[in-house]
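Undergrad: could you work out the structure for the sequence below:
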Amino acid sequence: MDSQVSTCIIILNWNSAGDVIQCLGHIDSREWDILIVDNASSDSEEAESIKLTFPAVHLLKNSTNLGYAGGMNSGMRWAKENGYSSALLLNPDTKPTLELIRSMINASKEASVVGTAQVSPDGAGVMVPYVSAATLRGDKPISYEWSTETNELVEVDIVTGAAILVDLSEAARINYMDEQFFHYKEEYDFAFRMRKAGNRIVFVSEYPLVHERGGSLPLHSAQAVYYNYRNELLFLRKHFGIFGFARGPGIFRDAVRHGFNSPRLAVPIVLGLFHGLRGVTGPVTLRSGNRTS
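TA: Sure, this is the predicted structure:
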């Protein structure tokens, strides 16, 4: 198996067939092996519509919505069982280029986890870079600020975002992603644990990934806000104990500002903080009855 065949691209779908099909249009399925994991989309035929458009892709259908972590875990286990050595975990709302994928696979020769620079369009359509990597000062994460001029391979301690390439044997060794997070922070926790297990993590920025952001869960929805605050605290609780929240006072300052600026989101903000402090995990149903998934 050459490096291309031994890497499986995994795209998680949940009610996002349009995004998935657009994403696949940027990837040559004759060059890459691709697995679509359908996370129990509302339309039972949605996964088949993707397969009909791109017959060469592999398809794995989950019977329930396992969240991002559970969905990607099922994909990584499938890939490992089918002989792949690594997997590129890719969000459906992205526009990957062949150059980007090749640069990440090339970087994987040097590390067990590879992250990449990412940009998203602002309201005017201008591509704006955002932070998707960090280094650790002790246990304190320091955001890694990249620029388009920074083309060299950079060693970091944490990568996040919409495209992460992982060594499947090392991922299995730490039992993949923690499904208690369900949505948000799971890839941060995953990279943090991979680094703690002695794995090298690198970041590439030569070909930034275009990421629309919020394809399956709108960034400013009540569900997204709830998971964001809850899982920030769950991460601190998991790694630093029940009083780990003391390491992240900025979370609470941000929550106050956020609630003041967006009063309609005050309830999910407070509930997320409360559940994070209590250690509530997994999917949660908001008071409105809308499932947070």
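
Undergrad: from now on I want contacts and neighbour counts done on CA atoms only, so please keep to that.
TA: Noted.

Undergrad: measure the residue lying closest to residue 238 once chain neighbours are set aside to residue 269 for me?
TA: Using CA to CA, 6 or more residues apart in numbering and skipping the chain neighbours, the partner closest in space to residue 238 is residue 244 (7.9 Å). Remark: distance between residue 244 and residue 269 (CA to CA, to the nearest Å) = 19 Å.

Undergrad: between those two, point out the one with more neighbours.
TA: residue 269 (25 against 16; other CA atoms under 10 Å).

Undergrad: that's a helix at the more buried one, yeah?
TA: Yes - per DSSP: H, G, I helix; E, B strand; the rest coil, residue 269 lies within a helix segment.

Undergrad: hmm, it is touching residue 225, no?
TA: Yes - using CA atoms under 8 Å, residue 269 is in contact with residue 225, at 6.3 Å.

Undergrad: quick one: secondary structure of residue 10?
TA: Here residue 10 is strand, with the state taken from three-state DSSP.

Undergrad: quick one: it and residue 84 touch, right?
TA: No - the criterion here is CA under 8 Å, and residue 10 misses it with residue 84 at 11.5 Å.

Undergrad: higher neighbour count, these two?
TA: Relative neighbour count places residue 10 above the other of residue 10 and residue 84, with 28 against 22, counting by other CA under 10 Å.

Undergrad: one more, so I can put them side by side:
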Amino acid sequence: MSEPKVSIITVNYKQPQVTKDLLRSIAELSYLNLEVILVNNEQDEGLFAEGPDFPFELLEINSQENIGFAGANNLGITKAKGDYLFFLNNDTELSDGVIEKLLSGFDSPEIGAVSPILRYHEAPEKIQFAGYTEINAWTGRNSLIQQQNVETFTESPYFHGAAVMLPRWVVQDVGNLPESYFLYYEELDWSVRVREKGYQIKVCQEVSVLHKESVSTGKNSPLKLYYQTRNRVFFMYRNSKHAWLFLGFFLLVSVPKNLLTQVLKRNWLHLRAFLLACQHALITKQSGWIDARNFS
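TA: Next up is the predicted model:
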């Protein structure tokens, strides 16, 4: 039986070396029936204008505007020819056997998505993601499962956007990633759409991908705080049957706690980012791109 074609879709946002590291790791895979679609966000020229010597087909797409994580991945979907779409952050690196093992998880038409375990690139012995818990209806938060399971495949309510494989027919059935989030929470929302269609989400416990966490936005940057705060509210508005419970907790607990934390630490840029996120989420319902220069 021939290998199904796999389309790897990844987004580069002003990180050429990080992206090239990913492509080099893909080049070392033994799985041959694949293509790589590289979407360059806010970039006029590709990274490989002279044509790279890779053992796979590489298609570069340049977007002159920053269309966000979801928008760039959706652009990649329009060009993908694979039977399976493997979405990878550009700050990840693969080891051989990952693709084959993920494909083996689609042993039933009920399986909608399979993620590998994610390990920290700087400390591979530490697990970043081996599944998620459900999002709490009060707090709008959930937790990463960071302990490997003895079972080969385990079920998770959400997949991780840094590395997830979906069959083409599932994407066509569910629809593309929601672009209103722009950055963060879009994969959680997409996971909800996948489950609403009756599909299961699995995590393969036998293979892992190395992840250089938050390379684009910074681990504790004002930009990350802005999007995670704003989109947490967006997500609960969109997906919670009791959003008023969350709204009460957010206004009475989260907002005072964050304001006090940022003031005590004198993190004025973070404070501004948090206030702007609250304004856009609760008052103006603004979505779209907020540039990092807004917090400098």
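
Undergrad: any idea what the TM-score comes out to?
TA: With the length set by TM-score structural alignment, normalised by the length of structure 1, the two chains reach a TM-score of 0.83; 282 aligned residues with a CA RMSD of 3.0 Å.

Undergrad: who are the neighbours in contact with residue 202 of structure 1?
TA: Going by CA atoms under 8 Å, 6 or more residues apart in numbering, residue 202 of structure 1 touches 107, 110, 111, 113, 114, 115, 153, 154, 155, 156, 157.

Undergrad: hang on, I meant residue 277 of structure 1
TA: 230, 233, 234, 237, 242, 245.

Undergrad: just the buried residues of those residues.
TA: Neighbour-count burial (16 or more other CA atoms under 10 Å) applied to the contacts of residue 277 of structure 1 gives 230, 233, 234, 237, 245.

Undergrad: was I right to think residue 164 of structure 2 contacts residue 89?
TA: No - using CA under 8 Å, residue 164 of structure 2 makes no contact with residue 89, being 9.5 Å away.

Undergrad: biggest helix in structure 1 by residues?
TA: Scanning structure 1 for the longest helix, with DSSP state H as the assignment, gives helix 222-240.

Undergrad: related to what we said a few turns ago, save the contacts of residue 277 of structure 1 as CSV, and put in distance to residue 275 of structure 1 too.
TA: Formatted as CSV, the contacts of residue 277 of structure 1 follow (distance: CA to CA, whole Å):
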residue, distance to residue 275 of structure 1
230, 6
233, 9
234, 9
237, 11
242, 13
245, 12
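
Undergrad: check these and tell me the two furthest apart.
TA: Spatial extent of these (CA to CA) is set by the pair 230 and 242 at 13.8 Å.

Undergrad: and what about residue 258 of structure 1, helix, strand or coil?
TA: When the rule is three-state DSSP, residue 258 of structure 1 gets the label helix.

Undergrad: repeat for residue 154 of structure 2
TA: Residue 154 of structure 2 ends up strand, using three-state DSSP.

Undergrad: can you check the one 10 residues further on too?
TA: Per three-state DSSP, the secondary structure class of residue 164 of structure 2 is strand.

Undergrad: just give the closest residue to it, not the sequence neighbours.
TA: That would be residue 115: by CA to CA, 6+ apart, it lies 4.4 Å from residue 164 of structure 2.

Undergrad: again, but for residue 215 of structure 1
TA: Nearest residue to residue 215 of structure 1, sequence neighbours excluded (CA to CA, 6+ apart): residue 93, at 5.4 Å.

Undergrad: map the one you found onto structure 2.
TA: Using TM-score structural alignment, the equivalent of residue 93 of structure 1 in structure 2 is residue 91.

Undergrad: what are the contacting residues of stretch 226-242 of structure 1?
TA: 181, 183-185, 189, 243-245, 247-248, 251, 255, 268-269, 271-277, 279-281.

Undergrad: what ranges do the helices span in the stretch 1-150 of structure 1?
TA: 17-24, 46-53, 67-81, 98-107 (DSSP state H, counting those that start in this stretch).

Undergrad: please name every helix or strand in contact with the first one.
TA: Applying 3 or more CA pairs under 8 Å, 6 or more residues apart in numbering; DSSP states H and E, one finds that helix 17-24 of structure 1 contacts helix 46-53, strand 94-95.

Undergrad: quick one: the last one to chain centroid distance?
TA: Think strand 94-95 of structure 1. Taking the mean of its C-alpha atoms, strand 94-95 of structure 1 sits 13 Å from the chain's own mean (CA atoms, centre = their mean, to the nearest Å).
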